[in-house]
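# Give me a 3D structure for the following:
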Amino acid sequence: MTALTKPLRRLLVATLTLVAALAVIVLPQSPASAWARIPGGCESPTTAVKWSDQTGGGNYGSPAHAAIASWEATSTPLSFQLVGDGTHHLAVNKTNFGADDEYAGIIYTSVGTRLPTCSGTGAPWPVKITAFLNTAYTDGYPAQGKQSVYAHEIGHFLGLGHTGVGPCVSYPLMLSGYATRYGSCGIYAPRSDDINGINGIY
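Predicted coordinates for the structure are as follows:
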């Protein structure tokens, strides 16, 4: 009886160990840990963000305001105040960078440099940031498509980098690539992973 019990016990332990190992391999990454910081680690200097609308209104003003509102509606410490006196931390704008520029949206500093370096991860942007839409692409986008790009670029200003755990139901706003993010998945506002990221940063 004892001779039979030990092999069975060993087999049971081996089976349970194998099942546990397979669970680690097969189970997806927790959405709470999927978000990433932007390269360089910069972030907004404050959660009370002052922003400036430099779009000139028209077909770009409403999507820009909707993008800001989508971030303000999240369960995070963020708040946004529209200002016109030059005291802003973030501006939203549009320009034609041409089709040679592969991006529908981009963040620039007020001195025209992409992604300036910070003094370290968690440090504020050293200068004012402008979230641009490249009209060479975005003139053909619907309003929610423009909102998707603005909201994505605002996420970069807030400190979030590109990430994505699919399929559509779990993709974040910070997924790189308009064609999948909005074109296929219809994402135009922050989702749970993006919110987790902001709460992780601030």
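
# contacts, neighbours, all on C-alpha from now
Noted.

# mind listing what residue 66 touches?
residue 147 (Cα atoms under 8 Å, 6 or more residues apart in numbering).

# Please generate a structure for the following sequence too, so the two can be compared:
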Amino acid sequence: MVIRWQGVAIVGSVVAATVIPAGPASAWVDSRCGLWTATASYRHASGLSSVYITANVDAKGLWNSNSDVNFVPAASGQTEKVYMTAYNVWSADYDGLWTADDCNANGHSIGTVNVMLNRVYTDSYSSSGKKQVMVHELGHAIGLGHTGSASCSGQPIMYGSSDRYFTCGHIAPQTDDINGANALV
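Predicted coordinates:
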């Protein structure tokens, strides 16, 4: 089954979703399949260019240093929980997306979560621009949904538009994002 939510495809079956209150955060959990775990292994796609690897490493580092989430490299022979890549998707109107292979009855990912940057847009972004898209998409992988407003004051990285960066200059998880992530793990 494929579920489409704001341009994002989720592959798998979702029987039920668990909503966990995020305390003081409004970066809400939705019915999408998230990791909902404090430690998650990751792997980069083979052949991924160094500029995208740097953006991915920096993005996971921002979550690691600012929240209770810990992304760690997958060990040799281990199946990763997060697979980071970049593709050209000409027909899409988004600069990043994530998909989950499969979800359990609680809405937790039981497979690999794929996090992708759309090179059609991001090839022209600065390194910070690429990084903020990956930080945002990793937030979805954690289990956070879109939230916030167009006002730059207090706008979370989980705001649904890249104006979070191009207008407001946000690259890292903000307080709301961190509170939401910590509530999930």
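
# Do you know the score for how well these two fit?
Once the chains are laid over each other, their TM-score by TM-score structural alignment, normalised by the length of the second structure reads 0.79; 161 aligned residues with a Cα RMSD of 1.9 Å.

# Does the residue nearest the centre of the first structure belong to a helix, a strand or coil?
Within the first structure, one residue has its C-alpha closest to the average C-alpha position: by Cα atoms, centre = their mean, that is residue 174, at 2.9 Å. Here residue 174 of the first structure is coil, with the state taken from DSSP: H, G, I helix; E, B strand; the rest coil.

# neighbours around the nearest residue in space to residue 39 of the first structure that is not next to it in sequence, how many?
Spatially, and ignoring its direct neighbours in sequence, residue 39 of the first structure is nearest to residue 161 (6.7 Å; Cα to Cα, 6 or more residues apart in numbering). Using other Cα atoms under 10 Å, residue 161 of the first structure is surrounded by 22 other residues.

# ditto for the one 3 residues further on
Per other Cα under 10 Å, the neighbour tally for residue 164 of the first structure reads 19.

# can you check residue 35 of the first structure too?
Neighbour count of residue 35 of the first structure, defined by other Cα under 10 Å: 25.

# Same check on residue 128 of the second structure?
As a burial measure, residue 128 of the second structure scores 17 neighbours (other Cα under 10 Å).

# ok, it touching residue 171?
Yes: with contact taken as Cα atoms under 8 Å, residue 128 of the second structure and residue 171 are classed as touching, separated by 6.7 Å.

# Can you show me the helices along the second structure?
Taking DSSP state H to define them, one finds helices in the second structure at 50-66, 119-122, 127-142, 163-166, 175-184.

# Tell me which other helices or strands the fourth one touches.
Of the remaining helices and strands, those touching helix 163-166 of the second structure by 3 or more Cα pairs under 8 Å, 6 or more residues apart in numbering; DSSP states H and E are helix 127-142.

# Can you give me the distance of the counterpart of the residue nearest to the centre of the first structure in the second structure to residue 95 of the second structure?
Across the two structures, residue 174 of the first structure finds its equivalent in residue 158 of the second structure, going by TM-score structural alignment. When Cα to Cα, to the nearest Å is applied, the distance between residue 158 of the second structure and residue 95 of the second structure equals 14 Å.

# now do residue 132 of the second structure
For residue 132 of the second structure, the distance to residue 95 of the second structure equals 10 Å [Cα to Cα].

# Which one of the two is surrounded by more residues?
For residue 132 of the second structure against residue 95, the residue with the higher neighbour count under other Cα under 10 Å is residue 132, and the figures read 27 against 23.

# The first structure: which residue goes with the more buried one?
Using TM-score structural alignment as the criterion, the counterpart of residue 132 of the second structure in the first structure is residue 148.
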